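I would like the atomic coordinates for the input below:
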Amino acid sequence: MQVLSTLIVINRNGKLPVYLQIANQLMALVKAGTLRPGYKLLSTRELASSLKVHRRMVVQAYDELLAQGWLESHTGKGTFVAKHLPETRPVNVESNVQTLAGQNRKAGFQFESLPHLARPVLKPNSRLHLDDGFPDPRLAPREDLARAYRSQVLQGNAYLRLGYGDTTGSAWLRQQLSAHLNETRGLKTTASNILITRGVIMGLHLFSTLLLRPGDRVAVDAPGWFGANMNFVQAGASVCEVPVDRFGMDMQALEQICEQKPVRMVYVTSHHHYPTTVALRADRRIALLRLAEQYRFAIFEDDYDYDFHYQSKPLLPLAGADPFQMVVYCGSFTKTISPAFRIGYLVGPEDLISELALLRRIIDRQGDQMLENAVAELLQTGVIQRHLRKSVRVYKQRRDLFCDLLKTELGNYVDFQAPDGGMAVWTQFDANINLPRLAEQALRRDLFLSGAASPFEIKTNAVRLGFASSNPDELEESVAIIKSLL
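Presented below is the predicted three-dimensional model:
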């Protein structure tokens, strides 16, 4: 009987209460087969004495296991391991150390690895970074956002504010966002035309899941965003690539694809094409809307960084000139504030938004109501608008400096066009330069180069070099590192 007490070790300085330590270890002994069904345990007094703990701790441990069904008690006879438990073959722990050490690494059941999902997640943590085109969080209105978020958490009716909300997103944010989009992008929306998401990628996933069926065809830019294509393949669709030139997607090529077989959806980054940053020219915008009406395909317009345009005024979205309601417009605050703040939005006809909200409910019941209301406050008070005006000035200066550095310091190795907008420069490297190797060498010097091993960079030997998230000194040092490596 004394053997049981030697198998239980009490950590008196641990965070877990003593009675739970006893209960958990007894449960583990039953699971391992060391204590078989029907085994009689020590009395609470005997086990407490052996473990040198208060009897109440053992009583609580036994009560916990009795409640969970691991033990059973018989008046006048004692406490036993429950007889209804199946027999477990004892495990020799010492001889199975390696097996136990790796038991959480591989699932015990079979599942299929999906090759279209096999793409590394960007997590730059180096001191310097020429990323995919991210904003500089040092410029974000963090104090204003923190103040607004705190007020949302602490003020008002706690039951309403901290409870479940609308699956379409904060009503306040949708109202403010509707007014903002109508004013800045020429859209004609109400709050009912907007679904708040966790970002563009969530909006794209929802729309693809709702719209696409196995065998459907989706036309995309080539080169294009691999993240979008993953969603189309996941939905069972076939991806058709449409070439992009200096005026954006080739509409003649798209029309030829439509003539061959029905196209269900066209995905386009019309304002600043990803990855090349070129804008879809006006005549091609008209042609795309005409083709959508003629061939009845939906257009998903991903306007991921509309606010950051440096030459004249930004081109208005396709959605604002769509008389047939064929365009679904999507954007986010990821580039406006910072990628950590996951707020995006889908804009479309009311019936579509209502259906997407039903679908969203089984994926993510709702977003962060506090954050959404805080952003709504910043829109209402003009904080975000002032932040955007300041950021555009700063990013334009950084773009000009970076393009000058590329020309003067790396002119013999790269070719590029200064982008009219966005946060990155599409940079074509000399064919003799191995981009993945260059990225590896740069990382050893604490400089992250975005996506130097992704499909379009390998095929074209070009890469997006983000300038917005680095200040002038950091841009100069980054270019100097690349020059030294070349």
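
make it CA atoms for all contacts and neighbour counts henceforth
Fine.

Residues touching the strand or helix carrying residue 345, excluding its own?
Using DSSP states H and E, residue 345 maps to strand 344-347. When contacts are defined by C-alpha atoms under 8 Å, 6 or more residues apart in numbering, strand 344-347 is touched by residues 189, 193-200, 203, 328-334, 353.

neighbours of the nearest residue to residue 434 once chain neighbours are set aside, just the number please.
Closest residue to residue 434 apart from its sequence neighbours, by C-alpha to C-alpha, 6 or more residues apart in numbering: residue 461 at 7.9 Å. Neighbours of residue 461 under the rule other C-alpha atoms under 10 Å: 20.

I'd like the structure of this one too, to check against the first:
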Amino acid sequence: MQPLSSLISPDRSGRSPLYLQIAGQLTALIRNGTLQPGHRLLSSRQLAILLQVNRRTIVQAYDELLAQGWLESHTGSGTYVARSLPEMASEKTTKPGGDNITALSKAGFTFRKLTHLNKAVLKSGSRLHLDDGFPDARLAPVDDLSRAYRSQLIRGNPYVRLGYGDTKGSAWLRQELSAHLNETRGLKTTADNVLITRGVTMGVNLVSSALLNKGDIVAVDSHGWSGAMMNFVHAGASIVQVPVDQYGMDVKALEQICEQKPVRLVYVTSHHHYPTTVALRPDRRIALLQLSAKYGFAIFEDDYDYDFHYMSKPLLPLAGADQHGMVLYCGSFTKTISPAFRVGFLVGPEDIISELALLRRIVDRQGDQMLENAIAELMQTGVIQRHLRKSVRIYRQRRDHFTELLKSELSNYLQFEVPDGGMAVWAKFNADIDLPHLASKASQKDLYCSSGFSQRKEFTNTVRLGFASSNLNELEESVSIIRNLL
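This next block holds a predicted model:
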């Protein structure tokens, strides 16, 4: 036991009590086979002297392990490693090659690596950013939201406020959202038509899990949002790309696909197609709804930035004209407030919403009810609506300034159309420009920009340049960096 004492090294500056550290280290020695069942431990007095700690500390450590069943005590004989434990071979911590193997770095069991999930996770970091089209979090009504959140924490019956809630989400927020969507987007919903989610990604995941079986065909507008594609592939579906032109999804091409294959679901970003920002023309919207009724496929309408349209009134969603219950309409507050606030909504017929709520229980029992109620309060008091009006004015100004900068500073290097709405410009750089290299060099200047959409031939050297999250000075500096690099 004398050499064994050198394997126990409590940290007197640590946050954990000494007796728990000693108990934990003794447990580890038993687990790895250094201490076998039936081993007699030093007396509390002897071990206290060796470790230079108070004897009471060792007594507490032994008592802890006795209570947990790791040790057993025999009056007049001493304390032993419990004989009921199985014998364990002493484990080596290194391979012959010398590489460390720990349970924290490598799983001891096999698992599948899903290649369709291999996509870099975008994180905020650079001082400057021409991103994928994100909002400016500096504009968010954080003070109003924090006050509303605090009031939710301290007001009313705590058992109800802080307990389990409806898996469909806050009843208050669903009521407010239903009224807001009916007023602004021509829908005809009630709260029972609304499911609160953590964002559009959760909405896509729930619908994929509920509607898709292995081998089902999902038609998407080319080249769609990768977050949706990963969910469809994960559900076992086969993806069919539908061409997109200046008027949105080519619905005639979709009809030809439907004539040949049984399409289960169509995913569409109708208001501002991702990534090109073009809107689905009214005649194609009508045709898409007619095809849905004819061929029986569901439509997932991802309306990720409906509120941000600058040229005229935005086109109403497909969901507002749906007469056959074929459309599932999804949006979120990610673009309205900030990506950090994970609150979205999925709208559809009552029966499918109820089913999706049941499914949601096994994914994420419920959302942040405090946050949902706080947002409901801001909608009821008009804070969100005023914030949207202010944001639209600011983002329109930034769009105009940014597109002028692109024309005056970068017209020799790229082509683009001024978007009617949204938060990004879809630009095509000249063929001789290496976009990944440009993005890498920009990163060294503390500017983030995408390395481009290289997955499809028609999107070669194309990129989304987000303008909404940067103020006018930041946009000027960003464009100046790109110009100098080019």
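
Just to check, residue 320 of the first structure is in contact with residue 183?
No. Contact criterion C-alpha atoms under 8 Å: residue 320 of the first structure and residue 183 do not qualify, at 11.3 Å.

Of those two, which one has the most company?
Neighbour count, other C-alpha under 10 Å: between residue 320 of the first structure and residue 183, residue 320 has more, with 17 against 11.

Confirm that that one sits in a strand.
No. If the criterion is DSSP: H, G, I helix; E, B strand; the rest coil, then residue 320 of the first structure is helix and not within a strand.

Name the nearest residue to it, sequence neighbours excluded.
Closest residue to residue 320 of the first structure apart from its sequence neighbours, by C-alpha to C-alpha, 6+ apart: residue 187 at 4.7 Å.

Spit out the contact partners of that neighbour.
Residue 187 of the first structure sits next to 181, 319-320 when contact means C-alpha under 8 Å, 6+ apart.

where's it relative to residue 323 of the first structure, distance?
Separation of residue 187 of the first structure from residue 323 of the first structure (C-alpha to C-alpha, to the nearest Å) stands at 12 Å.

And the strands in the stretch 301-450 of the first structure, which stretches?
327-332, 344-347, 414-416, 424-429, 447-449 (DSSP state E, counting those that start in this stretch).

whoops, the stretch 101-250 of the first structure was the one
Along the stretch 101-250 of the first structure, the segments classed as strands by DSSP E, counting those that start in this stretch run 128-130, 194-197, 217-222, 238-245, 248-249.

right, and the helix or strand after the last one?
This points to strand 248-249 of the first structure. Going down the chain from strand 248-249 of the first structure, the next helix or strand is helix 251-260, by DSSP H and E.

Pull the residues that contact that next one.
Residues lying outside helix 251-260 of the first structure but in contact with it, judged by C-alpha under 8 Å, 6+ apart, are 219, 242-243, 263, 284, 287-288, 291, 295.

One more: stretch 407-422 of the first structure?
Stretch 407-422 of the first structure has contacts (C-alpha under 8 Å, 6+ apart) with 133, 272, 277-278, 305-306, 308-311, 399-400, 403, 406, 425-430, 479-480, 483.

try it again with 6 Å
Under the criterion C-alpha atoms under 6 Å, 6 or more residues apart in numbering, residues 308-311, 427-430 lie in contact with stretch 407-422 of the first structure.

returning to what we had before: can you say which of the contacts of helix 251-260 of the first structure are buried?
Burial by neighbour count, 16 or more other C-alpha atoms under 10 Å: within those this picks out 219, 242-243, 263, 284, 287-288, 291.

so which pair among those is furthest apart in space?
Greatest spatial distance in these: 263 and 284, 17.8 Å, computed using C-alpha to C-alpha.

Next, work out how far apart residue 299 of the first structure and residue 277 of the first structure are.
19 Å.

Need the residue in the second structure that's farthest from the chain's center.
Each residue of the second structure has a distance to the centre, and by C-alpha atoms, centre = their mean the biggest one is for residue 76: 60.5 Å.

So that residue, which state does it fall into?
Residue 76 of the second structure - assigned by three-state DSSP - is coil.

quick check: longest helix of the second structure.
Longest helix of the second structure, by residue count under DSSP state H: helix 383-410.

dump the residue contacts of the most centrally placed residue in the second structure.
The centre of the second structure sits closest to residue 201, judged by C-alpha atoms, centre = their mean, with a distance of 6.5 Å. If you count contacts by C-alpha under 6 Å, 6+ apart, residue 201 of the second structure has none.

Residue 261 of the first structure - how many residues pack around it?
Neighbourhood size, residue 261 of the first structure [other C-alpha under 10 Å]: 10.

no, scratch that, I was asking about residue 283 of the first structure
10.

One more: residue 408 of the first structure?
10.

same thing with the one 4 residues further on?
Neighbour count for residue 412 of the first structure, taken as other C-alpha under 10 Å: 11.

gap between it and residue 435 of the first structure?
Here residue 412 of the first structure is placed at a distance of 15 Å from residue 435 of the first structure (C-alpha to C-alpha).

Could you do residue 250 of the first structure as well?
Residue 250 of the first structure is 28 Å from residue 435 of the first structure, where distance means C-alpha to C-alpha.

for residue 73 of the first structure, same thing?
Distance, residue 73 of the first structure to residue 435 of the first structure, using C-alpha to C-alpha: 70 Å.

More neighbours: these two, which one.
Shown here are residue 73 of the first structure and residue 435; by other C-alpha under 10 Å, residue 435 has more neighbours (21 against 15).

Buried by neighbour count: which residues of stretch 451-470 of the second structure qualify?
Within stretch 451-470 of the second structure, the residues that count as buried by 16+ other C-alpha under 10 Å are 451-453, 459-470.

Just give the number of residues close to the nearest residue to residue 153 of the first structure once chain neighbours are set aside.
Excluding the flanking residues, the one nearest residue 153 of the first structure by C-alpha to C-alpha, 6+ apart is residue 370, at 6.5 Å. Around residue 370 of the first structure there are 18 other residues, counting by other C-alpha under 10 Å.
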